[in-house]
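Visitor: structure of the sequence below:
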Amino acid sequence: MNKKLAGYLGASLILLVLTLLICVGTGSVSLPMGDIARILLHRVPALGEWITPDWTTASEQIVLNVRLPRVLLGLIVGSSLALAGAAFQGVLRNPLADPFTLGVSSGSSVGAAVLIFFGWQFSLVGIFTLPMVAFVTGFTTLLIVLALAKEGGRIPTESLILSGVVMQTFLGAVVAFLTAMSKKTVNEILYWTMGSLSLRGWSYTAILLPYLVIGLVIIWSGARRLNLFALGERQAAHSGLDVERTKLVMLVVATLLTAAAVSVAGVIGFAGLVVPHMIRLITGPDYRLIVPLSAICGGIFLMWSDLIARTILGQVEIPLGIVTAFVGAPFFAYLLYRNKKQRESRQERGMM
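Guide: Here you go, the predicted structure:
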């Protein structure tokens, strides 16, 4: 297991570094990967004195103050959403569960939109006001979705997805209403509905990083417990797992990760659905592998998505949520089709 984990982690980290260098170097001004690497290493205290600066000041400013903050923010947001998706899928035993399909992202965006509409973004606890309110509204949305989907102590896939769609529609209407009523803040509210990483500096990365670190530690440390959920809640309880406590902790942490990401980057759909499921198809159902690899590959996925969003149409930037939807919606349809075929197959075997 340790060798398998080390192999997958090593490969994914190499891909992560290459993706970071490519994304930082690509834009209206192209920069060589070698220059980018030396500019970054020059800032490392132990290594900087061994590197002679032979690049232009403009190149250094582009790397350190324009592209790197955005690329790293994409890494953190993507990791947060993929981690949240892995936790939702594990604890609910549902491959279709993620912050977007369950309405958590929309719930968090409503909290953010209300604060922006009334100008209360920093009214309670400074820069942490928006993530805190987004968490409360996102978690409330999750509780409502689970309550609507519950049937006799069970949460069927169809009911869960339908409840999530209902909440997404309603909360989307709330955000649309606030957008229609606002004049000064209409562009800021629209930002949340489509998602973007533009005009976000180092301060936003600093805000979001603690949420990711804490969330990764808690969810990864609970990976063995998530594996037990695959046996069913009753069997997991017989194995000594405190099912309700584990479920609550995972759902709270996943919602907090989602709320923090939404409060900084807006609503970005399907990142939490596609990445954990792809990792599961490659590595198998062991959450000791799925959790860390989802964190790394979620960042890679969003960095590439943001690169496409800001370069594919030249000077015109596409909202990030549109790019992820182009990837995620067909994948979501594939998962629905696959689940349907699996249910039909089980029914046919039961009739034999």
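
Visitor: switch to C-alpha atoms for all contacts and neighbour counts from now on
Guide: OK.

Visitor: quick one: Leu81 from Phe229, how far?
Guide: 21 Å (CA to CA, to the nearest Å).

Visitor: who's more crowded, those two?
Guide: Leu81 (37 against 21; other CA atoms under 10 Å).

Visitor: tell me the spacing between the closest residue to that one other than its chain neighbours and Asn187.
Guide: Nearest non-adjacent residue to Leu81, counting by CA to CA, 6 or more residues apart in numbering: Gly272, 4.9 Å away. Look at Gly272 and Asn187: by CA to CA, they are 26 Å apart.

Visitor: to compare with the earlier structure, here is another sequence to fold:
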Amino acid sequence: MLNKLNIYIAISFLLLILLSIGALYIGVYNFEDKSPLTVLSNVIFNPAEVSLSEKYVIWDIRLARIVMAILIGSILAVSGTVMQGMFKNPLATPDLIGISAGATLMAAITIVLGAHFKHFLPDFLQFSLLSIAAFIGALGTMLLVYKMSTSNNKTNVVIMLLSGVAISALGFAVVGLLIYLSSEEQLRDLTFWNLGSLGGATWTKNAVLFTVLVFSYVILLPKGKALNAMMLGEKDAEHIGIPVERIKKQIIVLTALMVGTCVAFSGTIGFVGLIVPYILRLLFKSNYQLILPLAAVMGSILLLIADTISRSIVAPSEVPIGVLTAFMGAPVFIAILIRFKNSM
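Guide: Next up, the predicted model:
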């Protein structure tokens, strides 16, 4: 199985590299007689040969955005995968059960009302206030949904989804009120969060995302065997030595951290955590030892493709990436519901 996994991951990484190079070539800026790859090579190895405008476009805009798409796509896919393993249901994703809405709500509150209390905070907290607020919103929402939908170590899927719907509706209502109260600049920021975009990519944000990714993956990616055991039943998993409650707490906190950070930097990007695990589950059943590491790469591929389309289809403008992922995810969601209906 390890040999197969290594082959699949190697192929996926190769595809991701090829797509990244292709995305580097797509854009409205003209590098004249030089290719974007040559310009990037000069930026790294021979910066004297590159103009400031070329360096800015290739390094600070295109490459930073490609890296952010790779990081956020991977994080969202893994978040959805571990949540589906924990809840034992393919519909449990951050956006469908309200976690993204909770993170977006707290980010919106910070955008509109943060100016009233920001100056009371230390400088380092002011810089990361949006990320902290999004994390708190994601964590609080996930804890609430988990408590509401779980009884006697069993999760009621209907209650889980209805909890997500209720929280999302409340979140949208409060965000709507904040839009009414916001200034023009705040309104632009709120629109950005609601629709999702990678247009604000910077290397500082990528460094934070990469840190969160590494920290979370060190803990979550080795959990494939435990999630396989939990799919058979939590009591059975405990009998064979799986620390079920500790793993569930780790998944709750780390998923909130990952989703909160993504929402803080890119707004609401839905359905990535639904599409990727669903496709992988069709190929590998529910073997999380294979699904988890592959989701980390396939999520990057999916979001990179979506972002490349979003910034090129109506260039020089861009379609919000959250709109594109919703178009991709809605048919998958319908397909899952049809499969559930047919299996009843």
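
Visitor: fetch the TM-score of the aligned pair.
Guide: Here the TM-score for the pair of chains, by TM-score structural alignment, normalised by the length of structure 2, is 0.91; 337 aligned residues with a CA RMSD of 2.3 Å.

Visitor: the residue nearest to Leu81 of structure 1: which element?
Guide: Assigned by DSSP states H and E, Gly272 of structure 1 falls within helix 271-283.

Visitor: what sits up against that helix?
Guide: 78, 81-86, 95-100, 286, 289-291, 293-294, 297-298, 301-302, 324, 328, 331-332 (CA atoms under 8 Å, 6 or more residues apart in numbering).

Visitor: residue nearest the centroid of structure 1?
Guide: Leu81 (1.4 Å; CA atoms, centre = their mean).

Visitor: looking at Gly272 and Asn187 of structure 1, which is more packed in?
Guide: Neighbours per residue, other CA under 10 Å: of Gly272 of structure 1 and Asn187, the larger number sits with Gly272, 32 against 11.

Visitor: and the helix or strand encompassing Ile7 of structure 2, how far from the chain's centre?
Guide: Here Ile7 of structure 2 sits within helix 2-24, counting by DSSP H and E. Relative to its parent chain, helix 2-24 of structure 2 has a centroid offset of 19 Å by CA atoms, centre = their mean, to the nearest Å.

Visitor: tell me the helix or strand right after that helix.
Guide: Beyond helix 2-24 of structure 2 toward the C-terminal end (DSSP H and E), the next one is helix 36-45.

Visitor: now the angle between helix 2-24 and that next one, please.
Guide: Compare the direction of helix 36-45 of structure 2 with that of helix 2-24 by axes from the mean of the first three to the mean of the last three CA atoms, to 10 degrees and you get 100 degrees.

Visitor: quick one: what helix or strand has Ser108 of structure 1 in it?
Guide: Going by DSSP H and E, Ser108 of structure 1 is in helix 104-118.

Visitor: average offset of the helix or strand following that helix relative to structure 2?
Guide: Per DSSP H and E, helix 104-118 of structure 1 leads on to helix 129-149 as the next helix or strand towards the C-terminus. Its matched residues in structure 2 lie on average 1.7 Å from helix 129-149 of structure 1 after superposition (mean CA distance after the TM-score superposition for structure 1).

Visitor: show me what the helix or strand just after helix 129-149 of structure 1 is packed against.
Guide: Downstream of helix 129-149 of structure 1, the next assigned helix or strand under DSSP H and E is helix 157-181. Where contact means 3 or more CA pairs under 8 Å, 6 or more residues apart in numbering; DSSP states H and E, helix 157-181 of structure 1 is packed against helix 104-118, helix 129-149, helix 186-194.

Visitor: give me whichever of these is most buried.
Guide: Ranked by average neighbour count under the criterion mean count of other CA atoms under 10 Å, those are headed by helix 104-118 at a mean of 27.

Visitor: where in structure 2 does it fall?
Guide: Using TM-score structural alignment, helix 104-118 of structure 1 lines up with residues 99-113 of structure 2.

Visitor: I would like the residues contacting that stretch, please.
Guide: Contacts of stretch 99-113 of structure 2 (CA under 8 Å, 6+ apart): 94-95, 129-131, 133-142, 164, 167-168, 171-172, 174-175, 178, 181-182, 186, 189-190, 193-194, 256, 259-260, 263-264, 267-268, 270.

Visitor: Ala166 of structure 2 maps to what in structure 1?
Guide: So, by TM-score structural alignment, Ala166 of structure 2 is matched to Val166.

Visitor: hang on, the earlier thing: what residue of structure 2 matches up with the residue nearest to Leu81 of structure 1?
Guide: Matched by TM-score structural alignment, Gly272 of structure 1 corresponds to Gly273 in structure 2.
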